[in-house]
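Participant: 3D, please:
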Amino acid sequence: MKVIKLDAIDSTNEFLKGLSNQQNINNFTVVTANSQTKGKGQMGAVWSSEVGKNLIMSILIKDFLLNVHQIFNLNILVSVSILEVLQSLNIPKLSIKWPNDIMSDNKKIGGILIENSVKGDGTIASVVGLGLNVNQTNFENLPRASSLVIMSGQNFELENLLYTIAETIEKNFILWQSLKLLFNSKYTSYLFKKGIPMPFSDMQSNKFMGIIQGVSATGKLKIMLEDDSIPEFDIKEVQMLY
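Facilitator: Okay, the predicted model is just below:
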């Protein structure tokens, strides 16, 4: 595993995508930075971090996705891998808020952004970005955000955490073929508020009650409604009100 360490960058994802477009770099190459000025979340949301307090990393993953219909499999692999690491560190009440927010209790402690590109030969290369709140304690105007230090009461060494997460993803990459159903089951069991009646809002701001049942093969959220139907919702088509 090659690790490229940067002081400050606009985006580790953008840096790694540019690097992989210019040259043939090794699978599981990691880029990390003390700070980034244009951190991104899902659908263009902005993610910001205090300098030197949190884990900012991107990892290149090749030869995992065979076609675009399998894209959510990578989300499952990465999310489950991160939760495995955090569980080993005794971070309490961990869950995944669909599709890829990392939660501790009701607080967001991290987020994943996966960007895929289809190469000329049909292969798919993915850049997996992770922003994890680690030693930051000030989240002014972010009442739903927290960090590992707040949730556990202890500080963490960022470099050790980076290597542990990257190595766990690589290990699970190898195990995926034989344990795919286990990873899918773990992802479903980790879903935030699964099986609990919750209020939701759709794109037209219509509010409704529903119960999360799981996720479809293509990554859509399955919610049971009051009439017992189970429609599927894509990213940004539905928002949980909690």
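Participant: please count neighbours and contacts with C-alpha atoms only from this point.
Facilitator: OK.
Participant: buried stuff in the lengthiest strand in the chain?
Facilitator: Identified as the longest strand of the chain according to DSSP state E is strand 107-118. By 16 or more other Cα atoms under 10 Å, the buried positions in strand 107-118 come out as 107-116.
Participant: for whatever helix or strand comes next after that strand, packing partners?
Facilitator: As assigned by DSSP states H and E, the chain's next helix or strand after strand 107-118 is strand 124-132. Judged by 3 or more Cα pairs under 8 Å, 6 or more residues apart in numbering; DSSP states H and E, strand 124-132 is in contact with helix 12-22, strand 55-62, strand 107-118.
Participant: mind running it again at 10 Å?
Facilitator: Applying 3 or more Cα pairs under 10 Å, 6 or more residues apart in numbering; DSSP states H and E, one finds that strand 124-132 contacts helix 12-22, strand 30-36, strand 55-62, helix 71-88, strand 101-104, strand 107-118, helix 158-190.
Participant: is it true that L6 lies in a helix?
Facilitator: No. If the criterion is DSSP: H, G, I helix; E, B strand; the rest coil, then L6 is strand and not within a helix.
Participant: quick check: it touching S58?
Facilitator: No. Proximity of L6 to S58 does not meet the contact threshold set by Cα atoms under 10 Å, at 11.7 Å.
Participant: now S201, what's its secondary structure?
Facilitator: Secondary structure, three-state DSSP: S201 is strand.
Participant: kindly provide the distance from L77 to E232.
Facilitator: L77 sits 21 Å away from E232, going by Cα to Cα, to the nearest Å.
Participant: look at those two and report which has more neighbours.
Facilitator: Ranked by neighbour count (other Cα atoms under 10 Å), L77 and E232 place L77 first, with 22 against 17.
Participant: next up, for comparison:
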Amino acid sequence: MIGQKIILLDEVDSTNNYTAKLLNEGKMAHGTVILAEKQTAGRGQRGSLWHSASGKQFTCSVYTATAFLSVERYWYLNLAVALAVRETIQAFILEKAVIKWPNDILVNDKKIAGILIETQWNSGNIMGAIIGVGINLQRESDLSSSCSLVDFTDNNPEILEMARQLSSLLELQFERLRSGNWNEILQDYHAMLWKKDVLMDARIENDWEEGYIRGIDGIGNLLFEVNGEERSFGLKEIAFAY
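Facilitator: Coordinates of the predicted model:
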């Protein structure tokens, strides 16, 4: 069960790195949560860095055994994790949290959380995933593209409380993955997808195009409609301004 074991560290370079180290040493079981008060060299999507000062960010990694997922269905893991992180944040604020494809969490068009999923392979087979989660608890910078929980609530949760909340919601999502509730997961993701069906600008091949996010396709790519044509885009093929 996810969250049955939580390891709390004072400081670590990266919770994902620490989890991978324990996994390589054979000391990591499914559902173990690595939680850090301070992270000095965390990593995000596209190689970005995620530093966290003590009490400013919630940073954790969760090891999950995912061998039950086929390669064809593996992209649903990203959807399930994004839904769990979004709902974790929603439990503490009134403003609506949404998912910016593929898995950033935004509130009022500003990033409040990020997710990094690192797949673990063995002899060409997917065996597990290290799920890294970073949530802004307090604002560390004046970046207009980011926000934190304290921007929306005076009740700043303890990191252990948040870890237990996230673990519970991840466990519920994993039950849906194991049961093969693909349509239900996809529908929930679409319901929380940032700017879905709203006219907006996107950068495609170094040009800005006006169109609509319509959802995601059967392999997890983003569907974006331009000039009445619905097109599929991978992670580095389309970009938006927050």
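Participant: what's the TM-score here?
Facilitator: The TM-score (TM-score structural alignment, normalised by the length of structure 1) is 0.92; 238 aligned residues with a Cα RMSD of 1.7 Å.
Participant: how long is stretch 23-38 of structure 2 from one end to the other?
Facilitator: Stretch 23-38 of structure 2 end-to-end distance (Cα to Cα) = 21 Å.
Participant: circling back: please enumerate the shared neighbours of L6 and S58 of structure 1.
Facilitator: Each of 12, 31-33 lies in contact with both L6 of structure 1 and S58 under the rule Cα atoms under 10 Å, 6 or more residues apart in numbering.
Participant: out of these, which is most surrounded?
Facilitator: T12 leads the shared contacts of L6 and S58 of structure 1 on contacts (other Cα under 10 Å) with 31 neighbours.
Participant: roughly how far does whatever residue of structure 2 lines up with that one sit from E175 of structure 2?
Facilitator: Under the alignment by TM-score structural alignment, T12 of structure 1 pairs with T15 in structure 2. Computed with Cα to Cα, the distance linking T15 of structure 2 and E175 of structure 2 is 24 Å.
Participant: wait, what's in contact with the residue minimising distance to the centre of structure 1?
Facilitator: Here the mean C-alpha position of structure 1 is nearest to the C-alpha of I112 (Cα atoms, centre = their mean), at a distance of 2.6 Å. I112 of structure 1 sits next to 40-42, 57-58, 75, 78-79, 82, 99-102, 128-132 when contact means Cα under 10 Å, 6+ apart.
Participant: at 8 Å instead, please
Facilitator: With contact set as Cα atoms under 8 Å, 6 or more residues apart in numbering, I112 of structure 1 has these partners: 41, 79, 100-102, 128-131.
Participant: next: N136 of structure 2.
Facilitator: Applying Cα under 8 Å, 6+ apart, one finds that N136 of structure 2 lies in contact with 56-58, 112-113, 147-149.
Participant: max pairwise distance over those: which two?
Facilitator: Using Cα to Cα, these reach their maximum pairwise distance at F58 and C147, which is 13.3 Å.
Participant: quick check: end-to-end length of stretch 67-82 of structure 2?
Facilitator: End to end - Cα to Cα - stretch 67-82 of structure 2 spans 19 Å.
Participant: ok, I216 of structure 2 to S179 of structure 2 distance?
Facilitator: On the measure of Cα to Cα, I216 of structure 2 and S179 of structure 2 end up 21 Å apart.
Participant: look at those two and report which has more neighbours.
Facilitator: I216 (19 against 9).
Participant: surely the more buried one and L222 touch.
Facilitator: Yes. Between I216 of structure 2 and L222 there is a contact under Cα atoms under 8 Å: 4.5 Å.
Participant: need the overlap of contacts for those two.
Facilitator: Common contact partners of I216 of structure 2 and L222 (Cα under 8 Å, 6+ apart): S232.
Participant: not counting sequence-adjacent ones, nearest residue to the counterpart of T29 of structure 1 in structure 2?
Facilitator: Applying TM-score structural alignment, one finds that T29 of structure 1 aligns to T32 in structure 2. Closest residue to T32 of structure 2 apart from its sequence neighbours, by Cα to Cα, 6 or more residues apart in numbering: K5 at 5.1 Å.
Participant: residue in structure 1 paired with that neighbour?
Facilitator: Residue correspondence to structure 1 (TM-score structural alignment): K5 of structure 2 is matched to K2.
Participant: burial measure for that match, as a count.
Facilitator: With neighbours defined by other Cα under 10 Å, the count for K2 of structure 1 comes to 12.
Participant: how near is it to L162 of structure 1?
Facilitator: 12 Å.
Participant: now do E170 of structure 1
Facilitator: Going from E170 of structure 1 to L162 of structure 1 by Cα to Cα gives 12 Å.
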